[in-house]
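Engineer: Following is a predicted model, sequence given first.
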Amino acid sequence: MLRSSSSHLLRAVRLAPPAGLPKFRTMATAPEASSTDIHTIELPEKTYATYNLEAPELNVKLTTEELLKMYKDMVTVRRLEMASDALYKAKKIRGFHLSIGQEAVAVGIEHAITKKDSVITSYRCHGFTYLRGATVKAVLAELLGRREGVSFGKGGSMHMYAHHFYGGNGIVGAQVPLGTGLAFAHKYLGQDAATVTLYGDGASNQGQIFESFNMAKLWNIPCIYACENNKYGMGTAASRASALTKFYERGQYIPGLKVNGMDVIAVYQATKYAKAWTSAGKGPIVLEFETYRYGGHSMSDPGTTYRTREEIQHMRSESDPIAGLKHRLINEGIITEEELKKIDKETRAFVEKEAAAAEASPPPAAEPKILFEDVYVPGTEVPVLRGRIPEENWSFQK
């Protein structure tokens, strides 16, 4: 189930190998450490819980470069979200939903799949959009309503797209049947690809989710259903809304796996396991990533009326995904603290530069034709698209 590191390295950021890297649990044959050294990371026994299947291996093999790329990606996603937060507080953009604290889920998934696989999620989608190929500038420009936004300033926070990334969807749970259809398309077209369909614990009781489960299992389609359980659906604790809070068991006839969603390597290993499951023709699988959001449900939610500040601080200090990977990299001799601080500093400067460029980018021109763009795939337009009144009808032929 372990895929070779060569294809992954092609899309990794080139980072200089740490100087004087100790040979701590390394399997490399080179006399000196390099970014291609392979390290065996041992996950704790409590990392997984299973339902009608065996757990993934707890020993995970990753190269230095892959580990550093995971770290840098998580830092970038967090800085991206922090930049969004700052723009909101400066009253330059409207409300949205932050994913600070949940970075390990998006990064771990992306590192375990390929660009041929599809991803669809709900409204905490900024990090997924970036990881799927959009720039930080394009994500922030979209929030600002700029023409250079990833959806040309028309979609906003919940409607961002990239190659094989289908949103960012605002209706609770509605992306699950869409993801089921995307997975069906992969099977119908004979592609060795899967769809990761994400939803939150707050959406887990939606009827359309169970309808999707039924269809996926009937047709054995390659869909990885991934519940991001951040413990609260808006302001309601999962235990107050769901009679069964073991979301990985909700598939009934579909096997399930519960994962420590605050550990990026655990998420990576579980997603790789799930992808191998679907590639083997075994049909769908349900993953539950147990994670946590530090902020409120949305920017208008202080997030402290239904949980204590002590609880939030405890999660920040004991389970932070970035700090967790940082400590692991340092303790296992893979990189020094100084080199990680350098990555932190460079990433912060990079995101700040992208944010400034997004803010300086122009708004859409006040031209009626912009309203009719992106309605049809080029070449498939109808002759005339109706407006509110006949005078507003738009002719594509002209």
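Structural biologist: Received, thanks.
Engineer: When you work out contacts or count neighbours from here on, use the C-alpha atoms and nothing else.
Structural biologist: Noted.
Engineer: Just the strands from the stretch 101-250 of the chain, written as ranges.
Structural biologist: Assigned by DSSP state E, counting those that start in this stretch, the stretch 101-250 of the chain shows strands spanning 118-120, 195-200, 223-229, 232-233, 236-237.
Engineer: wait, which of these is closest to residue 99?
Structural biologist: The closest of the strands of the stretch 101-250 of the chain to residue 99 is strand 223-229. By Cα to Cα, the value is 10.8 Å.
Engineer: and that closest one, how far from the chain's centre?
Structural biologist: 11 Å (Cα atoms, centre = their mean, to the nearest Å).
Engineer: can I get the strands of the stretch 101-250 of the chain in JSON lines with mean neighbour count and distance to residue 337?
Structural biologist: Shown next, in JSON lines, are the strands of the stretch 101-250 of the chain (neighbours: other Cα atoms under 10 Å; distance: least, Cα to Cα, whole Å):
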{"stretch": "strand 118-120", "mean neighbour count": "25", "distance to residue 337": "33"}
{"stretch": "strand 195-200", "mean neighbour count": "26", "distance to residue 337": "34"}
{"stretch": "strand 223-229", "mean neighbour count": "27", "distance to residue 337": "30"}
{"stretch": "strand 232-233", "mean neighbour count": "20", "distance to residue 337": "34"}
{"stretch": "strand 236-237", "mean neighbour count": "14", "distance to residue 337": "37"}
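Engineer: what about versus this one:
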Amino acid sequence: MAEVIEKKNTKKKSSKYSKETYLTWYETMLRIRRFEEATLQAYGKQKIRGFCHVYIGQEAIAAGLVTAIKQEDPIVTAYRQHGIALSRGLSADSCMAELYGKETGCVKGKGGSMHFFSKEHYYFGGNGIVGAQIPIGTGIGFAEKYRETGGLCVTMFGDGAARQGALYESFNMAMSWQLPVLYICENNGYAMGTSVSRTSNVAELYKIGDAFNMPSEQVDGMSPEAVHEALEKAAKHIRSGKGPYFLEIKTYRYKGHSVSDPAKYRTKDELNSYKEKDPVKMTEAKILDNKIASQDEIDAIKAKIKAEVAHAIQFAEESDYPDPSALYDDNYVQEDYPFIKD
């Protein structure tokens, strides 16, 4: 986790966070942006098939997660999840290979775009069923409490999933048992093509938590600083044993719901209004304007990410598809229990 420190006042506009923190945010967001752009290009060439949902525009949320929670805190999320996986530490090679359906992918080519997983990185996916990850994350939170790890489970979902009954059951259970779960709704305004305002008279989704007396807040999801601060506050509350916390993070996806969506349900003016506060560009400008880092350092990060993504494409292209016999691998886990006899 990047170190966050206070800086003394200088002649230039002072920054609340360290150089390391800002560069961590910038590199995290740029990696996701370039990876997703390469994903769209590969999909256009039919190298990637099936459903595919990119994270372009929402990168500040992933960046804030890197600095505000512990690497050992499990994360479970929905199917727009390439960016979260990359921020968690999964390599661009293994993620791109998975998109290509190759055996070198993070789940051996069997998961595709929506179902990344990594036990090593405490990353529980990537779930294709809308809202299904909410009770899963609640169960993981129960396990963290039962095992007394001191950890919390970050459980992420979109505004569409906020209408699922499983959310209300999970919220009730989490509050009743004071489970260490940080619920995050990534509200990008649209459940597929349906706006939030058309699905409920409660358009400010954080208010859902009020019904359960769950602490809840709304957060600016276009700012890594705002995301970091909200997550850090929520995590402190949870780790103190006070139970779950709910954050509605207002964000925006620049592309359609999936690669097949032309997004004609929104105006160009609306899209452009969010692009004016693009988290990648705004963070780069802040770093340079406040002399947090030099142009050479920024250019070095850009070159590093460009090479990393190019290598990921090459790695995926050159990797083999899984052997058909692998279809039967990893379906079950066999455990030997001493009290079970043949």
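Structural biologist: That came through fine. These numbers were taken from a predicted model, which means no experiment stands behind them.
Engineer: which residues does the counterpart of residue 132 of the first structure in the second structure contact?
Structural biologist: Correspondence of residue 132 of the first structure to the second structure, assessed by TM-score structural alignment: residue 88. Applying Cα atoms under 8 Å, 6 or more residues apart in numbering, we find residue 88 of the second structure in contact with 66, 71, 121, 123.
Engineer: Next step: these restricted to helices.
Structural biologist: Assigned to helices by DSSP state H, the following of those qualify: residue 66.
Engineer: Is it possible to mark the buried ones in the contacts of residue 88 of the second structure?
Structural biologist: Neighbour-count burial (16 or more other Cα atoms under 10 Å) is assigned, among the contacts of residue 88 of the second structure, to 66, 71, 121, 123.
Engineer: closest to residue 292 of the second structure among the contacts of residue 88 of the second structure?
Structural biologist: Within the contacts of residue 88 of the second structure, proximity to residue 292 of the second structure (Cα to Cα) peaks at residue 66, which comes in at 19.3 Å.
Engineer: Residue 89 is in contact with that closest one, correct?
Structural biologist: No - counting by Cα atoms under 8 Å, residue 66 of the second structure does not reach residue 89; the two are 9.3 Å apart.
Engineer: How many residues are close by residue 278 of the second structure?
Structural biologist: Neighbour count for residue 278 of the second structure, taken as other Cα atoms under 10 Å: 20.
Engineer: contacting residues for the corresponding residue of the first structure for it?
Structural biologist: Aligned counterpart of residue 278 of the second structure in the first structure: residue 320 (TM-score structural alignment). For residue 320 of the first structure, the contact set (Cα under 8 Å, 6+ apart) comprises 101, 262.
Engineer: Look up how far residue 333 of the first structure lies from residue 320 of the first structure.
Structural biologist: Residue 320 of the first structure sits 20 Å away from residue 333 of the first structure, going by Cα to Cα, to the nearest Å.
Engineer: Could you do residue 245 of the first structure as well?
Structural biologist: Residue 245 of the first structure is 38 Å from residue 333 of the first structure, by Cα to Cα.
Engineer: Kindly report the same for residue 77 of the first structure.
Structural biologist: According to Cα to Cα, residue 77 of the first structure and residue 333 of the first structure sit 25 Å apart.
Engineer: now the helices for the first structure?
Structural biologist: 5-10, 64-89, 103-112, 126-131, 136-143, 175-188, 207-219, 238-241, 264-279, 309-319, 321-331, 337-360.
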